[in-house]
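Asker: fold the following for me, if possible:
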Amino acid sequence: MAGHSKYKNIMHRKGAQDKKRSAMFSKLSREITVAAKMGTPDPAMNPRLRAAVLAAKAQSMPKDNIQRAIEKASGGDAENYEDVRYEGFGPGGVSLIVEALTDNRNRTATNVRTSFSKNGGNLGASGSVSHGFDRLGLITYPATAGSADAVLEAAIEAGAEDVESDEDGHQIWTAQESLHEVAKALEAALGEAESTKLAWRPQTPVDVDFDDAGQLFKLIDALEEDDDIQTVWGNYEVSDEVMEKLG
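Answerer: Down below sits the predicted model:
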């Protein structure tokens, strides 16, 4: 198991997400509703719903909002959303995987293609970049959860595959089929996680320079501004020096 994180940029800059709280709540609600509709409305019995609720709590989403999103799944007016994945290439040869929940595939595909083309990227065919990623479970904890050694020990005991720790926190990776069992064991040892989700982990990160990083983040911002887009994953690595220049 590794102990140091080189992937804190994979999920884009958290600060940019924090500035979009209203849009974030909308996306979290959509995921909760879809998860509840696909299975039981009880988070304890529905792994996807449990992960969605944990993600919402981690962003301080009010309990009433969470409950309304769950109840909406059983209502007659609940929209029929489906999972859609897009793959493409960004500036600097970066590979991107875009996950969406949509009730209109044509609208979402058009918006995603436009975001790529206007921001120095190219939308690829299905499978064009996902072969360069591993589909894994990802459990994140804040730095306050414990020292790197303590978290590593807890992760080993829980059956996790890899741990990355830095000043921002701890990222614990596991096989996707073991995600919720490992998350449950970690919760007993470390408390509630910040997030528990399925993730795309790049096999070979790509270093991005200042010029490409600026354009890349514009592309990611454009994608994330779309209500249908839930998550953008990439294999990019941006140095601290470049991040400081970007402000």
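
Asker: going forward, measure contacts and count neighbours with C-alpha atoms only.
Answerer: Fine.

Asker: all strands of the protein, in order?
Answerer: Taking DSSP state E as the test, the strands found in the chain are 82-90, 94-102, 122-124, 133-141, 162-166, 169-175, 195-202, 206-207, 229-234, 236-237.

Asker: now render these as TSV, adding mean neighbour count.
Answerer: Shown next, in TSV, are the strands of the chain (neighbours: other C-alpha atoms under 10 Å):
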stretch	mean neighbour count
strand 82-90	19
strand 94-102	23
strand 122-124	19
strand 133-141	20
strand 162-166	21
strand 169-175	24
strand 195-202	21
strand 206-207	16
strand 229-234	22
strand 236-237	23
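
Asker: ok, which of these comes nearest residue 53?
Answerer: For the strands of the chain, proximity to residue 53 was assessed by C-alpha to C-alpha; strand 195-202 is nearest, at 9.1 Å.

Asker: tell me what angle the closest one forms with strand 169-175.
Answerer: Comparing the axes of strand 195-202 and strand 169-175 via axes from the mean of the first three to the mean of the last three C-alpha atoms, to 10 degrees yields an angle of 70 degrees.

Asker: quick one: work out the angle between strand 195-202 and strand 229-234.
Answerer: Using the same axes, to 10 degrees: strand 195-202 against strand 229-234 is 40 degrees.

Asker: could you also give me the structure for this next sequence, so I can compare it with the first?
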Amino acid sequence: MAGHSKYKNIMYRKGAQDKKRSALFSKLSREITVAAKMGLPDPDANARLRAAIIAARAQSMPKDNIQRAIDKASGSDAENYEEMRYEGFGPGGVAIIVEALTDNRNRTATNLRTAFSKNGGNLGASGSVSHGFERMGLIEYPASAGDADKLFEAASEAGAEDVESDEGGHRIWTSVENLHEVSRALEALLGEAEGTKLAWKPSTEVEVRGDDAASLMKLIDTLDEDDDVQTVWGNYDVPEDELEKLA
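Answerer: Just a heads-up that it's a prediction; the model follows:
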């Protein structure tokens, strides 16, 4: 298991550029409802639901909102959302994976195709970029959880595969199969995580600068603002000095 490696930009500015609160809560609610509908409405018996609730708590989503989203899964008015994955290329040749929950796949595909084409990219076929990523479990802790050595030791004890720490916090990677078990073990050692999710980890990263960096950030912001989009992943590395210019 590797430790202390640098992590940047895999998921663009996680939490740093907050969406409007109502839009963010809407996306969180949708994930909670889908998770509860796919399994038991009990987070102790449903790993995906538990992860969705943790993510909602990390964004200070009220308990009543969380419970309403869970209850909605068993209600007669529950929408039927379909999980979709879209793959494409952004400025600078970076690979991008977009995960969505949609009740109208034609609408979502059209919106995403437009977003890519207007911002220097193009939407590709299924499988066009995912071969360059590994599907893994990701557990996130803030920097306040401890230093890199403490997190590395805790992750090793919990059975994680990799740890990446920097000034922004700690990312602990696991196999998909072990995500729930490792997250439970880490919670006993470090307290509740800031986020627990399935993620796409790129095998290599592409450095992006200048106009390509500006267009890429605009593309990702546009994708992120779409109501159907849940997460946006990429293999890009935008250096800190470039991010500061764009801020």
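
Asker: please state their TM-score.
Answerer: The TM-score (TM-score structural alignment, normalised by the length of structure 1) is 0.98; 247 aligned residues with a C-alpha RMSD of 1.0 Å.

Asker: still on that earlier bit, distance to residue 57 of structure 1 added to the strands of structure 1, as TSV?
Answerer: Listed next are the strands of structure 1 as TSV, based on distance: least, C-alpha to C-alpha, whole Å:
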stretch	distance to residue 57 of structure 1
strand 82-90	22
strand 94-102	20
strand 122-124	33
strand 133-141	13
strand 162-166	22
strand 169-175	17
strand 195-202	9
strand 206-207	32
strand 229-234	16
strand 236-237	28
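
Asker: and residue 37 of structure 1, which of these is closest to it?
Answerer: It's strand 82-90; of those, that one is closest to residue 37 of structure 1 (C-alpha to C-alpha) at 11.1 Å.

Asker: how much does that closest one stray from structure 2?
Answerer: With mean C-alpha distance after the TM-score superposition for structure 1, strand 82-90 of structure 1 departs from structure 2 by a mean of 0.3 Å once superposed.

Asker: the lengthiest helix in structure 2: average distance to aligned residues in structure 1?
Answerer: In structure 2, taking DSSP state H as the definition, the longest helix is helix 21-38. Compared with structure 1 after fitting, helix 21-38 of structure 2 deviates on average by 0.6 Å (mean C-alpha distance after the TM-score superposition for structure 1).

Asker: what's in contact with that helix?
Answerer: Contact partners of helix 21-38 of structure 2, identified using C-alpha atoms under 8 Å, 6 or more residues apart in numbering, comprise 18, 42, 46, 48-49, 52-53, 55-56, 61, 65-66, 69-74, 81, 101, 227-230.

Asker: gap between the residue with the largest distance to the centre of structure 2 and residue 183 of structure 2?
Answerer: Taking C-alpha atoms, centre = their mean, the residue of structure 2 most remote from its mean C-alpha position is residue 76, at 29.4 Å. Residue 76 of structure 2 sits 33 Å away from residue 183 of structure 2, taking C-alpha to C-alpha, to the nearest Å as the criterion.

Asker: which residue packs closest to the counterpart of residue 230 of structure 2 in structure 1, ignoring adjacent ones?
Answerer: Correspondence of residue 230 of structure 2 to structure 1, assessed by TM-score structural alignment: residue 230. Counting by C-alpha to C-alpha, 6 or more residues apart in numbering, residue 230 of structure 1 lies nearest to residue 100, which is 5.1 Å off, once chain neighbours are set aside.

Asker: does that neighbour touch residue 226 like I think?
Answerer: No. The pair residue 100 of structure 1 / residue 226 is not scored as a contact, 9.4 Å apart, by C-alpha atoms under 8 Å.

Asker: for structure 1, which residue occupies the most central location?
Answerer: residue 231 (5.1 Å).

Asker: to residue 188 of structure 1, which of the strands of structure 1 lies closest?
Answerer: Using C-alpha to C-alpha, the nearest of the strands of structure 1 to residue 188 of structure 1 is strand 133-141, at 13.2 Å.

Asker: how far does that closest one sit from the chain's center?
Answerer: Computed by C-alpha atoms, centre = their mean, to the nearest Å, the chain-centroid distance of strand 133-141 of structure 1 equals 9 Å.

Asker: now swap in stretch 108-122 of structure 1 and tell me
Answerer: Centroid separation between stretch 108-122 of structure 1 and its chain, computed with C-alpha atoms, centre = their mean, is 20 Å.

Asker: which residues does that stretch contact?
Answerer: Applying C-alpha under 8 Å, 6+ apart, the contact partners of stretch 108-122 of structure 1 are 88-91, 102, 123, 215-216, 218-219, 222-223, 226, 228.

Asker: and if we set it to 10 Å?
Answerer: With contact meaning C-alpha atoms under 10 Å, 6 or more residues apart in numbering, stretch 108-122 of structure 1 is reached by 84-96, 98, 100-102, 105, 123-124, 212, 215-229.

Asker: report the buried residues of it.
Answerer: 108-109, 111-116, 119-122 (16 or more other C-alpha atoms under 10 Å).

Asker: how about residue 83 of structure 1: what's its closest non-neighbour residue?
Answerer: Nearest to residue 83 of structure 1 is residue 101, by C-alpha to C-alpha, 6+ apart, at 4.8 Å.

Asker: contacting residues around that neighbour?
Answerer: Contacts of residue 101 of structure 1 by C-alpha under 10 Å, 6+ apart are 27, 30-31, 34, 80-85, 108, 227-231.

Asker: lovely, talk soon.
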